[in-house]
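Visitor: just a sequence and a predicted model for now, questions to come.
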Amino acid sequence: MTAAAKPVKPVKPVKPVALDAASLAEALRAAVLAQDFGATRDPQDDGRPIRHFPSIDLAVVAFPEEGAPVAANVLFSREHPEGLVADIAADAGPVRNIRYLADQRDADGHSIAWRPTSDWSAMDWVPLAGESGDRVVAPYPASLLKLMLLAGVGRLVDLGRAGWWQPLTYAGRERAVSDWAYDMVTWSSNEATSALVTLMHAAGAIRRDGGREVRNELHTLFASLGLTTLRFANTTAEGGWGNGSGSGVGQIQMTAWDTVRLLWWLDPVAPRAPWLRADAPRLSPESRNQAMHALQDQALHQVLSSSALGGVPGWVPGLPARLPGRWLMPDGGLHAGEVSLPGDLRRFATGGEVWFAHKTGNTENYTSDAGIVRGILPRRRHYLIALLSNLGSRYAPHPDCSTTWRIPALGAAIDARMAAWLES
């Protein structure tokens, strides 16, 4: 005689964790830790795993269809390998528990904080922002800095001191300001960046006297927006903005939190930014459209998104962004300005789940990416994301890559989590 089978209790569905600041911060922290960045191999150290946990500054602002925006910022470094959660007020004002330190270079203009043998305890750090809390070194933003200049040019136009269709000559080439700005953003033209730096100086928005910067209206703009960690200092009237001109590392600074708040200010469909005063500057519709047009046409999906790298061996999918088809050749390869990438990428120009209007940055020692994510219908997610790190091209697995595959994998993981929250 067999025993009667016990009734099976129905399995209760697991209630998803509610989207709030604490759950978003923990999701971001867990996503970073899951990528095992400490195992990243460093060619400057004979291919051994990176000696120091990398610096990663990551911020996200989510816009649920119902309810208030939800934001979080997590920061990692060799001193904080488990991650810090930024303390952010309900009005999304400045971070309150972090002392940001400026990145630095040596007398020869070389970044020194990210060498395998660098000793942070022996370095003379310059404060960037924040008066109390844990210290965090803010990595140089690389070409993400061009997002700041884009905002500054838009403001200059709105003040009537420049025009988007105004001719601007640099290095023997005359082009409209809008064309220079488009190339600066979409394929990160350094020449275009220099041209627009000369414009800022010629218009009096940046002024030097006796070899010293005495006026900088970009800093005035950022201060009026409460973005105190955004710095674009010591450029030259000739268009210099790199280390060799006395600017660059340590003079140009961004943090993830202030970067996503700058994007919030730029996003034409985002809800009102709660920390801004009623009299805070705004971009005109024309200037906002110029900025968004360039960000939306971004060709360099090589960091948080990786659709431009679909032809690279070992490709790892990132944030599932659609690649703008305008950059594709008849064989499907990508060509944008001075950038060419292999493979047949046409499937990425018709696929994808989101539009990603963004700007990337990349050098040997730095990789960054920040932008506005919006779902391609019927998908509905809408959020902002910014990442700055010292995981530059020195950690890339292939010459066409900008960084370790762990970065796009992180982008994919974050987007999947945001989709579950914002589209459920």
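Guide: On my side now, so go ahead. Numbers count the residues shown, from 1 in each chain.
Visitor: going forward, measure contacts between C-alpha atoms and count neighbours the same way
Guide: OK.
Visitor: run through who's touching the biggest helix by length in the chain.
Guide: In the chain, assigned by DSSP state H, the helix with the most residues is helix 406-422. By Cα atoms under 8 Å, 6 or more residues apart in numbering, the surrounding residues in contact with helix 406-422 are 18-19, 27-28, 31-32, 35, 37, 62-65, 302-306, 316-320, 380-383.
Visitor: and if you look at stretch 83-91?
Guide: Under Cα under 8 Å, 6+ apart, the answer for stretch 83-91 is 25, 29, 72-77, 94-98, 274-275.
Visitor: just say helix, strand or coil for residue 185.
Guide: helix (DSSP: H, G, I helix; E, B strand; the rest coil).
Visitor: tally of neighbours for it?
Guide: Neighbour count for residue 185, taken as other Cα atoms under 10 Å: 30.
Visitor: not counting residues beside it along the chain, what's closest to it?
Guide: residue 294 (6.0 Å; Cα to Cα, 6 or more residues apart in numbering).
Visitor: and here's the other structure:
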Amino acid sequence: MHRARRLGPVLASMLAGVVLASGVLTACEADAKPEPERSAAAPVVPETPANPLPSAAPGTAGPDAARSAWLGKRLREIVDDQRFGDVVNAKTGRRPPAVPNVDVAVIELDDAGRPVAAANTLLSQDHPQGVAVPVTTDLSAPGVRWTHWSNSAWAAKKSTEPLLTGRGGAPLEFMTPYPASVFKLIVAFGVARLADQGGVRYDEVYDYRPRKATCPDGRKPGKHPVSWWLDAMITYSSNTATCALLMMLHERDGIDPMNGALRSLGLTTLRVVDTDPADGGGWSFWGLTMTALDTSRLLLLFTDAPGTLWRTPKGDPVTTEVLSRSSRAVVRKTLQEQGLNQALSTANWCGQDYPAQGIPHRVPTRWTDRATGQVRVEDRRYTGDVRKCADDAEVEFAHKTGLVPSAGADAGIVTALPGAKPRRYVVSVFTNLGCTYVDFVGAYGGQCRYTQKLATLGAAIDALMTTTAGRPTAALSAN
């Protein structure tokens, strides 16, 4: 019997956590290095003051203010329902010492993939029941003072240094969680830009010869086509592949232009700095930053949506032509082939009582054993036969997950499968809920996994988006 989709009251039973008291995140197994208090290599980035934003360009869909406000209210309620604080320390069984930090964004899309509404909810010690962040017509949240993540500052209820200047008067302050491996979306963007500019070919063989061992997986040289490295980085989150691509970007002067392009697009909280040119390692809380709304906008750039998606702080239109059609297809295919379906989606455990079902999509066949139906993703194994759930899948979820002891994240594009209830949206979530905090001691046999609250969050958001698709704003607002 297939596991039933869990909504309503069940949603109130999931997604909380905290973080380890120290450690720059490097891998799921351990936080290996002392947490830096500051980093000269991760300067505060000046932000171009936002102009009064015009409506969407003629002929394009634009976010509807009333619809976005309604979506924001519902998203805040969903986040609050999860009771993210109701998790326990995986070793001691104790509750987390404070409300976790959770950053969730949803962008509703029309049938063509254009944004029609956007919402962003933040959960923190300042807002223990969540707060709906006002989102502008350019799909940004200028009312938030984003700050760097720090485990020790979070535990001590202190502030940290800002990510951006010029936001001292913003009404909200939020310490944005470390993105873990979701930052690999930025690396994919950098590789795609480099390919579009002729700096690399996807079929080109890159010989990775690290001169150091600061990569999370140590010094592991390899020689593969760039497309192979990219697939390994996204589909099963290979740290070695990520370091190889970062080293390649360093060698070909692609890092600074990548960060500069993100800033010019208005994606000012997305950046990869202070990585080591000698091997692509050196990842840190201070050097890798992302927020949910900016990540959702980045994902839009990998689609084929027509027209203006949003406008830059200078008022220039942003379209998917930022990347070539071929590069968008390459990145999107890797996201569609994701093997680590274990956060907003729990498809790798489909049909089991635990964890709860998340976004209802199927596991790509490349990861499923034909004889047993069990999922194997490189060295990761999942119990259960997922084949019997394949027919129940309702959507495609092209996404990237990230998990370390003190951070859990997921971000992707959801598209209804033929015959399923219509919905199309982008969703991103960043939390400080890594595998330090779990649903109960011994969950997943003690392996480093996500709290199932991320899955119930995903299921609730997906259920909401099935009710909004195709309905006019007036009808939604009446509810």
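Guide: Nice, thanks for sending it over. Note that the coordinates shown come from a computational prediction; the quantities given were computed from them, not determined experimentally.
Visitor: quick one: stretch 138-149 of structure 1 aligns where in structure 2?
Guide: Alignment of stretch 138-149 of structure 1 against structure 2: residues 176-187, by TM-score structural alignment.
Visitor: for residue 43 of structure 1, the count of nearby residues, please.
Guide: Look at residue 43 of structure 1: counted by other Cα under 10 Å, it has 14 neighbours.
Visitor: do residue 268 of structure 1 as well
Guide: 14.
Visitor: quick one: it from residue 295 of structure 1, how far?
Guide: Using Cα to Cα, to the nearest Å, residue 268 of structure 1 is found at 12 Å from residue 295 of structure 1.
Visitor: just give me how far the match of stretch 138-149 of structure 1 sits from the chain centre.
Guide: 7 Å (Cα atoms, centre = their mean, to the nearest Å).
Visitor: which of the residues in that stretch are buried?
Guide: 176-187 (16 or more other Cα atoms under 10 Å).
Visitor: what would these look like in JSON lines with distance to residue 158 of structure 2 and secondary structure?
Guide: Output for these, formatted as JSON lines (distance: Cα to Cα, whole Å; DSSP: H, G, I helix; E, B strand; the rest coil):
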{"residue": "176", "distance to residue 158 of structure 2": "13", "secondary structure": "coil"}
{"residue": "177", "distance to residue 158 of structure 2": "14", "secondary structure": "coil"}
{"residue": "178", "distance to residue 158 of structure 2": "17", "secondary structure": "coil"}
{"residue": "179", "distance to residue 158 of structure 2": "20", "secondary structure": "coil"}
{"residue": "180", "distance to residue 158 of structure 2": "22", "secondary structure": "helix"}
{"residue": "181", "distance to residue 158 of structure 2": "26", "secondary structure": "helix"}
{"residue": "182", "distance to residue 158 of structure 2": "26", "secondary structure": "helix"}
{"residue": "183", "distance to residue 158 of structure 2": "25", "secondary structure": "helix"}
{"residue": "184", "distance to residue 158 of structure 2": "29", "secondary structure": "helix"}
{"residue": "185", "distance to residue 158 of structure 2": "30", "secondary structure": "helix"}
{"residue": "186", "distance to residue 158 of structure 2": "29", "secondary structure": "helix"}
{"residue": "187", "distance to residue 158 of structure 2": "31", "secondary structure": "helix"}
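Visitor: adding distance to residue 453 of structure 2 as columns, could you present the residues you listed in a markdown table?
Guide: Listed next are the buried residues of stretch 176-187 of structure 2 as a markdown table, based on distance: Cα to Cα, whole Å:
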| residue | distance to residue 453 of structure 2 |
| --- | --- |
| 176 | 19 |
| 177 | 17 |
| 178 | 18 |
| 179 | 18 |
| 180 | 18 |
| 181 | 19 |
| 182 | 18 |
| 183 | 22 |
| 184 | 23 |
| 185 | 23 |
| 186 | 26 |
| 187 | 28 |
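Visitor: show me what residue 74 of structure 2 lines up with in structure 1.
Guide: Residue 74 of structure 2 maps onto residue 27 in structure 1, by TM-score structural alignment.
Visitor: residues in contact with its match?
Guide: Counted by Cα under 8 Å, 6+ apart, residue 27 of structure 1 has contacts 414, 417.
Visitor: got the angle for whichever helix or strand it is part of vs helix 406-422?
Guide: Per DSSP states H and E, residue 27 of structure 1 falls inside helix 21-34. Per axes from the mean of the first three to the mean of the last three Cα atoms, to 10 degrees, the angle that helix 21-34 of structure 1 makes with helix 406-422 is 150 degrees.
Visitor: can you pull the buried residues of helix 21-34 of structure 1?
Guide: Those would be 21, 24-29, 31-33, for helix 21-34 of structure 1 by 16+ other Cα under 10 Å.
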